[in-house]
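# Okay, predicted coordinates and the sequence, questions at the end:
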Amino acid sequence: MTSGTYTLLIELPEATTITFGAAGDRELAAGVYAYTGSAFGPGGFSRIDRHRRVASGEHDARHWHVDYLLGHPGTRIVEVVRSADADIECAVSQRLAGEPVEGIGASDCDCDTHLVYGGRSEAFLDEVRRAHASARND
């Protein structure tokens, strides 16, 4: 199993309020969000398959903050960017210029968030790819 850092690009089709478990409610605008996580456990990048199952409604468990967004009706994963064998989760998140969703996905580090709103810009995917590349080169 390959492990490393990944970023899910998640499309939210309409504005809504989502309760992220103990982190509470967040009002989210329609558009694309980037959630950056790490997969260094025994399953490695198979964690991404689990995220896809939550987004498709095949899996109901809410273990991580991102599960609450993925489990919302209509959300879908539009792209996944991976950096194999690179522990760059925080560095990637901090490089994204979008609007941070405070307190989400970063409970095990000193970051404010690992979920960033990128609006409706198609350039956001390129920004995520550049963030992975530049973090790998640090």
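Happy to help now that I have it.
# switch to C-alpha atoms for all contacts and neighbour counts from now on
OK.
# Which helix or which strand is home to the spatially most central residue of the chain?
In the chain, the C-alpha nearest the mean C-alpha coordinate belongs to Tyr35, at 1.3 Å (Cα atoms, centre = their mean). Tyr35 is located in strand 31-39, with elements delineated by DSSP states H and E.
# Structure two is appended below for comparative analysis:
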Amino acid sequence: MSGPALPSSGPEESTGEAAPDAPVSRLYVVLTRVPRRTRLHIGSLGEVTMQRGWFAYVGSAVRAREARVARHLAARKPLRWHADYLFTAFPAERAWLVDGAAGECELAGALAALPGAERRPRRFGAGDCRCAGHLVYFVRRPLRRDLAAAAHAAGAPEKGAVRAFGRRPASS
């Protein structure tokens, strides 16, 4: 079974030439909506309560970032990461590629610092680090400009760091 078509991300935007040994941030943010409060099994986290609202998952991929995001957007997939459990129950609605931010933990922290946002549930997506988690809850849908402000706070350039990846096709 084939997944969603990968949209062209276009040429990489740059504010100048980076040093060859400069670290490259390969982050992404996937957004989903949970329409009602529900209990959900999330792999190693077990049963968690997901509040009604919007959730932004911050992830990274050293290679094949676009393929990783497309996997999150796919309706069917093996359940491997915490995000797989969430996006299987509540399909991802939107995704962005983020370049230049320090890392997943920093970007999740910057998103959680936005008004009305918080990391929830604790440790979601943070199996390989010690941060509070990579999933950020919002009562209201976060806007691209919110993500851009958080990315900038996490070290990304002010312009050109956040690019839309595409939308998950609507189910019929």
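It's in. Computed from a predicted model, the values in this text were never measured in an experiment.
# Any buried residues in the helix or strand that the strand holding Tyr35 of the first structure is followed by, and which?
For strand 31-39 of the first structure, the following helix or strand on the C-terminal side (DSSP H and E) is helix 46-56. Judged by neighbour count using 16 or more other Cα atoms under 10 Å, the buried positions of helix 46-56 of the first structure are Arg47, Ile48, His51, Arg52, Val54, Ala55, Ser56.
# of those residues, closest to Val81 of the first structure?
The nearest member of those to Val81 of the first structure, counting by Cα to Cα, is Ile48 at 10.5 Å.
# can you tell me which residues contact the equivalent of that closest one over in the second structure?
Aligning on TM-score structural alignment places Ile48 of the first structure opposite Val69 in the second structure. Contact analysis of Val69 of the second structure by Cα atoms under 8 Å, 6 or more residues apart in numbering lists Tyr28, Val30, Ala95.
# Using CSV, lay out those residues together with secondary structure and distance to Arg122 of the second structure.
Shown next, in CSV, are those (DSSP: H, G, I helix; E, B strand; the rest coil; distance: Cα to Cα, whole Å):
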residue, secondary structure, distance to Arg122 of the second structure
Tyr28, strand, 19
Val30, strand, 18
Ala95, strand, 22
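# As a check, name the ranges of all strands in the first structure.
4-12, 16-19, 25-28, 31-39, 76-84, 99-100, 115-117 (DSSP state E).
# could you list every residue that touches Asp60 of the first structure?
Counted by Cα under 8 Å, 6+ apart, Asp60 of the first structure has contacts Val54, Gly71.
# What separation do you get for the counterpart of it in the second structure and Tyr85 of the second structure?
With TM-score structural alignment as the criterion, Asp60 of the first structure lines up with Lys77 in the second structure. Lys77 of the second structure is 10 Å from Tyr85 of the second structure, where distance means Cα to Cα, to the nearest Å.
# Could you do Arg145 of the second structure as well?
For Arg145 of the second structure, the distance to Tyr85 of the second structure - Cα to Cα - is 27 Å.
# Looking at the two, which one has more neighbours?
Under the neighbour definition other Cα atoms under 10 Å, Arg145 of the second structure and Tyr85 were set side by side, and Tyr85 has more, 19 against 10.
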